[in-house]
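Give me coordinates for this.
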Amino acid sequence: MRFNGKRILITGAGKGIGRAAVKLLSRQGADIVALSRSAEDLETLTAEFGCRPLKVDLADAEQTRAAARETLPVDLLVNCAGVVEMQPVLDTSVEAFDLHMAVNCRAPLILSQEYARDRIAKGLPGAIVNVSSIASFIGFANHAAYCASKGALDGLTRVMANELGHKGIRVNGVHPVVTMTPMAVKAWSDPAKSGPMLSRIPMQRFVEPDEVAAVIAFLLSDDASMVNGIDMPVDGGFLIN
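Purely as a prediction, here's the structure:
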């Protein structure tokens, strides 16, 4: 119960890593504010974990800022929401690129601004975890907008860690390899596709959402009280090859 009495805001809470984080952190005593664009997902989250639900489209900057302010005060923040659309460089549309940057980078900035301003005004410490991807380190084909947006998020994480660390707010990034959400299980079921990726992972498997959630929980916790500004791979050793 290391988060007993803590209120945690989690974006992208409806599915995948975000949902796994809701499950783990709520079981460790946290009161969860769950942000998602899916009303159906929010209903199930509320029923299962007693979350405070908030439906928001993080591609809309004004809606995102309004939602961030509505959730306050919160003790901890997890920026987990993300979008991915596969397009090669030569076919990457302006619309797709802007959407990736808006959801994957701009929304975490806005949410973190409102969260940090509130903590600083009250003289309170805090912690933010930004969920990035190993795609920020690797130039995966057909992922131009996604890789660019996650690289931008990493740069933002480091600047936030530098500036907000002086105010007692830690900021860290988590970088999973392919994560076995229901969508990913389907997308990576073909051995011809999954084989080359798995061959680079010494652990010989992809990561489970619960395993990423456990790292998020550690970085939010007091156990990580001097961990600030890191890029934490959760990749079974993918990046060493």
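
rest of the way, CA atoms for contacts and neighbours
Fine.

Which strands or helices does the lengthiest strand in the chain pack on?
Counting residues, the longest strand found in the chain (DSSP state E) is strand 169-176. Applying 3 or more CA pairs under 8 Å, 6 or more residues apart in numbering; DSSP states H and E, one finds that strand 169-176 contacts strand 126-131, helix 144-165, helix 209-220, strand 231-234.

Which secondary structure elements does the last one sit against?
Right, strand 231-234. strand 169-176.

got the angle between the strand it packs on and strand 126-131?
Strand 169-176 and strand 126-131 are oriented at 20 degrees to each other (axes from the mean of the first three to the mean of the last three CA atoms, to 10 degrees).

could you point out which element follows strand 169-176?
With elements assigned by DSSP states H and E, the helix or strand that comes after strand 169-176 is helix 182-187.

quick one: contacts of the helix or strand immediately after that following helix in the chain?
The helix or strand immediately downstream of helix 182-187 is helix 191-198, counting by DSSP H and E. The contact list for helix 191-198 (CA atoms under 8 Å, 6 or more residues apart in numbering) reads 188, 204-206.

So for residue 200, which of the helices and strands packed on strand 169-176 sits nearest?
strand 231-234 (13.6 Å; CA to CA).

what's the closest one in contact with?
133-134, 154, 172-177, 207, 212, 215.

residue nearest the centroid of this protein?
residue 80 (2.2 Å; CA atoms, centre = their mean).

ok, it to residue 184 distance?
Distance, residue 80 to residue 184, by CA to CA, to the nearest Å: 16 Å.

to compare against the first, here's another:
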Amino acid sequence: MTLKGKVALVTGSSQGIGQGIVLRLAQAGADVVINYRSHPEGAEETLEKVKAIGGKCYLAECPQSQAYTVQADLGNVDMVRELIAESIGHFGKLDILVNNAGIEKHAPFWDVTEADYDAVLNVNLKGVFFATQTFVQHLMETKRPGKIINISSVHEDLPFPNFTAYCVSKGGMKMFTRNLAVELGALGITINNVAPGAIETPINTKLLNDPEKLGALLKNIPLGRLGQPQDVASLVAFLASSNADYITGSTFFVDGGLLWNYQEQ
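The predicted structure follows:
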């Protein structure tokens, strides 16, 4: 599987799952755009890791993948459009868009503020909508096919009490993907969701340091462990490749079996 000659933008890729995706795509030969909002040191770390990959990719012969960092807040539509434009301006094109950036806010439903609701929906759904729209416009102008991979969540299907706005955003992403699979198919553009479960990333630091809560969660995961960013990244790389040309409109769960075994404690 090779992505040599392809250019990929991964939103929210200064750490965690996004960083893992950037590194996996670079290992497959793609040039990558690293996006961050407020973590420039993380973006620089991702950049240095791409530079260090060199010949350690999954190809017999792999040139050094190029990487470029761009700051943008995915909750701001103007910045989203500028992110796409700057990425194209730097590399000359985009072939792959990975909508990874996302946030969550914890609160009982009756205490959710309008500001928190807007923050979650703006990044997780509105930003995804307009990043994808701008990317599709670029593909149409250049008359090329392309790949869109959204990082959704098991919570596009699984209720998550006290995170209603987050669940709403991921449920919206599910229908967004299904609808665009129909609308974009004739253009040779595929779109799919990758839905992680519990992944060991910085966002879960509090959980990782709470043995009781971690133990309760692990009991719900048939494979008995948290996922790693590379578990998600490997599937993203497959969906971005020509091996997945006949796959569109689907959600792929990367959750160790959590979705079908979960029970609220």
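
TM between them?
Once superposed, chain against chain, the TM-score is 0.95 (TM-score structural alignment, normalised by the length of the first structure); 241 aligned residues with a CA RMSD of 1.4 Å.

Among the contacts of helix 191-198 of the first structure, name the buried ones.
Among the contacts of helix 191-198 of the first structure, those classed as buried by 16 or more other CA atoms under 10 Å are 188, 205-206.

out of the contacts of strand 231-234 of the first structure, who's nearest residue 5 of the first structure?
The closest of these, once distances to residue 5 of the first structure are taken by CA to CA, is residue 215, at 20.1 Å.

ok, back up a step: CSV for the contacts of helix 191-198 of the first structure, including distance to residue 107 of the first structure and secondary structure?
Formatted as CSV, those follow (distance: CA to CA, whole Å; DSSP: H, G, I helix; E, B strand; the rest coil):
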residue, distance to residue 107 of the first structure, secondary structure
188, 28, coil
204, 34, coil
205, 31, coil
206, 27, coil
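
The residues you listed: which two are farthest apart?
188 and 204 (13.9 Å).

if I pick residue 60 of the first structure, what's in contact with it?
Residue 60 of the first structure touches residue 102, counting by CA under 8 Å, 6+ apart.

ok, the counterpart of it in the second structure to residue 83 of the second structure distance?
Aligned by TM-score structural alignment, residue 60 of the first structure pairs with residue 76 of the second structure. Between residue 76 of the second structure and residue 83 of the second structure the computed distance is 11 Å (CA to CA).

And residue 158 of the second structure, by the same measure?
From residue 158 of the second structure to residue 83 of the second structure the distance is 32 Å (CA to CA).

Please say which of those two ends up with more neighbours.
residue 83 (24 against 14; other CA atoms under 10 Å).

Give the other helices and strands that the helix or strand harbouring that one contacts.
Per DSSP H and E, residue 83 of the second structure falls inside helix 77-91. In terms of contacts (3+ CA pairs under 8 Å, 6+ apart), helix 77-91 of the second structure is packed against strand 67-71, helix 127-142.

Correct me if wrong, but residue 103 of the second structure is in a strand.
No. Applying DSSP: H, G, I helix; E, B strand; the rest coil, one finds residue 103 of the second structure to be coil, outside a strand.

what's the matching residue for residue 160 of the first structure over in the second structure?
By TM-score structural alignment, residue 160 of the first structure lines up with residue 180.

Check residue 70 of the first structure too.
Residue 70 of the first structure maps onto residue 86 in the second structure, by TM-score structural alignment.

Over to residue 204 of the first structure?
Checking TM-score structural alignment: residue 204 of the first structure goes with residue 224.

Any idea how many residues pack against the closest residue to that match other than its chain neighbours?
The shortest distance from residue 224 of the second structure to any residue other than its chain neighbours is 5.5 Å, reached at residue 218 (CA to CA, 6 or more residues apart in numbering). Neighbours of residue 218 of the second structure under the rule other CA under 10 Å: 17.

OK, contacts around the residue nearest to the centre of the first structure?
10-13, 17-18, 130-132.

biggest separation within those residues, which pair?
Maximum distance among the contacts of residue 80 of the first structure (CA to CA): 15.0 Å, for 13 and 132.

Perfect, that will be all.
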